[in-house]
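Participant: the following comprises the amino acid sequence and a computationally predicted model.
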Amino acid sequence: MSTALRKVRGRGQVYGVKSAPYAFLLPAVVLFALFFALPIGYALWLSLHKVEVVGLGLGKGAREQVWAGLGNYAAALTDPELGVGTLRVLGYGAIVIPVMLGLALLFALLLDNEQARARSFSRLAIFLPYAIPGVVAALLWGFLYLPDVSPFHFLLERLGLPQPDLLDGGPLFLSLANIAVWGGAGFNMIVIYTALRSIPAEVYEAAKLDGATPVQIALRIKVPMVAPSLVLTFFFSVIATLQVFSEPTTLRPLTNGIPTTWSPLMKVYDDAFVGGDVYAASATAVVLAAATFVLSFALLRISSSRMTHRGSR
């Protein structure tokens, strides 16, 4: 084989090795562009336009898409329904996030205890509600909340106790929060439990030699060492809370206490598919996405600075 042929083959082999990672990444990049980047770009483009109606809006050319600039964003930021829906979601999150993460941490600590029994079954039982789709879970709990078919109302009636309306007023927040906690505690528990299992056993043995009780080990060693996992689950919970949609939308036909704009995402859906104004809906969606990003970034910076400050001590 000539020297020139060896050089050509060697260059081809090197080129093939260097280009292999890009070939593996290509499907992911194409899917990301088609189903993530492109929809976001189209939503941004729609949010900067509006439909201008000429006359009665009948006939060809009576409705024309024109440039709106930041008009849709100004309308979204001054929309009172969006503000009220945001306050509802914040109140909903104030109930869901502490209870869900508290239960997830408690379950993880109990399962990580040496005296725990049937760990595999317990993990599966706690995680199983997360595997149930949100719409199915909302329907399940919705019929349990209905006075006419709820076994809880039947028992309260037989016992002569008051029967609260769980689908209206203040109890509605607790009812929606219960669905989210029931479905999300298992996922967060798995994240925290995995972090607990990665802690070296020597740390626990040293603490026992120093006379630490199981409660002291849990509060002073386990919880601080899984703080990054707690921060991660907190971020996930905040984002999921701001994006709540399926639970109130599914329960809405069962009660008059849930308006079509109960949450910000329900407002986006109502504007786009009920009101037919996809331009205003796109602007509202972009505002919500930007607010979620800013809030997540701010919380991440705060948590990172605190973790760095603790580590420097």
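Facilitator: Good, I have the coordinates.
Participant: from here on, contacts and neighbour counts on C-alpha atoms
Facilitator: OK.
Participant: which residues touch the nearest residue to residue 222 once chain neighbours are set aside?
Facilitator: Once flanking residues are discounted, residue 222 sits nearest to residue 196: 6.8 Å by C-alpha to C-alpha, 6 or more residues apart in numbering. Residue 196 makes contact with 108, 109, 112, 222, 225, 226, according to C-alpha atoms under 8 Å, 6 or more residues apart in numbering.
Participant: who wins on neighbours among those?
Facilitator: Neighbour counts for the contacts of residue 196, by other C-alpha atoms under 10 Å, peak at residue 108, which reaches 23 neighbours.
Participant: list the contacts of that one.
Facilitator: The contact partners of residue 108, taken as C-alpha under 8 Å, 6+ apart, are 189, 190, 192, 193, 196.
Participant: which helix or strand contains it?
Facilitator: helix 80-111 (DSSP states H and E).
Participant: and here is the other one:
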Amino acid sequence: MSILTRPRKVAIDSPARRSSPRRAGSRGAHKGLLFALPFLLGFLATYVVPIGYAFSQSLHEKKSSGLGFGPTRIVFTGFTNFASILGDGAFWSSMLRTLLFGAAQITVMLGLSLLLALLLDGVAARAVRFFRAALLIPYVVPAVVSTVMWLFLYSPTGSPLLDLAHRAGTDIEFFGGLTTYLSLGNLLTWQGIGFNMILISASLQALPRELYEAARLDGAREWRIAWSVKVPNITGILVLTGMFSLIGRLQLFAEPLLLRQIAPESITTDFTPMMEIYDKAFKTGDYQYAAAESLVLAVVTGILAFVFYRVTNRRMS
């Protein structure tokens, strides 16, 4: 038989050689795990390991031998630090102070962000880009830099605001009693109003324009469209920004710590929970108690954020 007439062998894959869907899926899962491996390693190194180390430290105490003049040693005491925190009035007072302050400041900040986003939603696209960039500048500036800038504006010796007030024949005090919270709230609102406005504005841009046209055909004015059509359809982003702002206020640290340089009588070392933890760790030297306080703060923050999300989301849904 010649080569031209010789029949060719057709390779038929056997069931054993044919790759099963389960095997292909496992290979895809392994590839996905490899892509996620850098994130998982970073997450373990920067979150899981420090939390575990903090929990280990919180189960110990620093004790001195003799009458307190001998060498100190770290001993295991179990949950003694956590029991002490339950009766620590300064820590819980700072927590309550921060929550009450945050409730007022977050409401004002998100209200202004929503108002600006609604106003920008009705202007030309070119103007929207300009105002978005201008209002986002305070968020882009690092928190320490912006706080130092406001520290100069609040300074009792070189503040141009105080100089203008004196020339006008009035006296202004930025710290002392309620004005301390107003000054700090003004700084935090200035920092966060642009970022929250961007998020709310993006949600407004995603809404279908047919809703607005239908409302206008029904005779609704622009303010009515904003209140009855736009706001109810962006409740999700309002809840999300509120939850993130609540978490940020419970972790408030850099701004009051820097403002304390010019108002030590108004902003004490336990003004916020983070300042209380910082004072215990780096001034008192009680790292074990500070670790326990940080874990309690993390648990309380998580619980409050979860409750806030569930309650507000249920009311707005």
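Facilitator: Structure received. Here the structure is a predicted model, which is why all the values come from computation and not from measurement.
Participant: the helix holding residue 108 of structure 1 corresponds to what range in structure 2?
Facilitator: Counting by TM-score structural alignment, helix 80-111 of structure 1 falls onto residues 89-120 of structure 2.
Participant: buried residues, the matching stretch. List them.
Facilitator: Neighbour-count burial for stretch 89-120 of structure 2, counted by 16 or more other C-alpha atoms under 10 Å, picks out 90-92, 94-95, 98-99, 101-102, 105-106, 108-118, 120.
Participant: please, where are all the helices along the stretch 101-250 of structure 2?
Facilitator: With helices called from DSSP state H, counting those that start in this stretch, the stretch 101-250 of structure 2 shows them at 125-140, 143-154, 160-167, 178-205, 210-217, 222-225, 235-250.
Participant: so which of those helices is nearest residue 10 of structure 2?
Facilitator: Within these, the stretch nearest residue 10 of structure 2 is helix 178-205; the backing value is 58.8 Å (C-alpha to C-alpha).
Participant: and the gap between the most centrally placed residue in structure 1 and residue 302 of structure 1?
Facilitator: By C-alpha atoms, centre = their mean, structure 1 has its centre lying nearest to residue 240, at 1.9 Å. According to C-alpha to C-alpha, to the nearest Å, residue 240 of structure 1 stands 20 Å off from residue 302 of structure 1.
Participant: likewise residue 161 of structure 1?
Facilitator: Taken as C-alpha to C-alpha, the span from residue 161 of structure 1 to residue 302 of structure 1 is 47 Å.
Participant: OK, contacts around the aligned partner of the residue nearest to the centre of structure 1 in structure 2?
Facilitator: Aligning on TM-score structural alignment places residue 240 of structure 1 opposite residue 248 in structure 2. By C-alpha under 8 Å, 6+ apart, the contact set of residue 248 of structure 2 is empty.
Participant: repeat for the one 10 residues further on
Facilitator: For residue 258 of structure 2, the set of contacting residues under the criterion of C-alpha under 8 Å, 6+ apart consists of 147, 148, 151.
Participant: name the element the corresponding residue of structure 1 for it belongs to?
Facilitator: Structural alignment (TM-score structural alignment) places residue 258 of structure 2 against residue 250 in structure 1. Taking DSSP H and E as the definition, residue 250 of structure 1 sits inside helix 246-251.
Participant: same thing with residue 61 of structure 2?
Facilitator: Per DSSP H and E, residue 61 of structure 2 falls inside strand 60-64.
Participant: following element in sequence after that strand, please.
Facilitator: As assigned by DSSP H and E, the chain's next helix or strand after strand 60-64 of structure 2 is strand 72-76.
Participant: mean deviation of that next one from structure 1?
Facilitator: Following the fit onto structure 1, the mean deviation recorded for strand 72-76 of structure 2 is 2.1 Å by mean C-alpha distance after the TM-score superposition for structure 1.
Participant: run through who's touching that strand.
Facilitator: Strand 72-76 of structure 2 is contacted by residues 59, 60, 61, 62, 63, 64, 65 when judged by C-alpha under 8 Å, 6+ apart.
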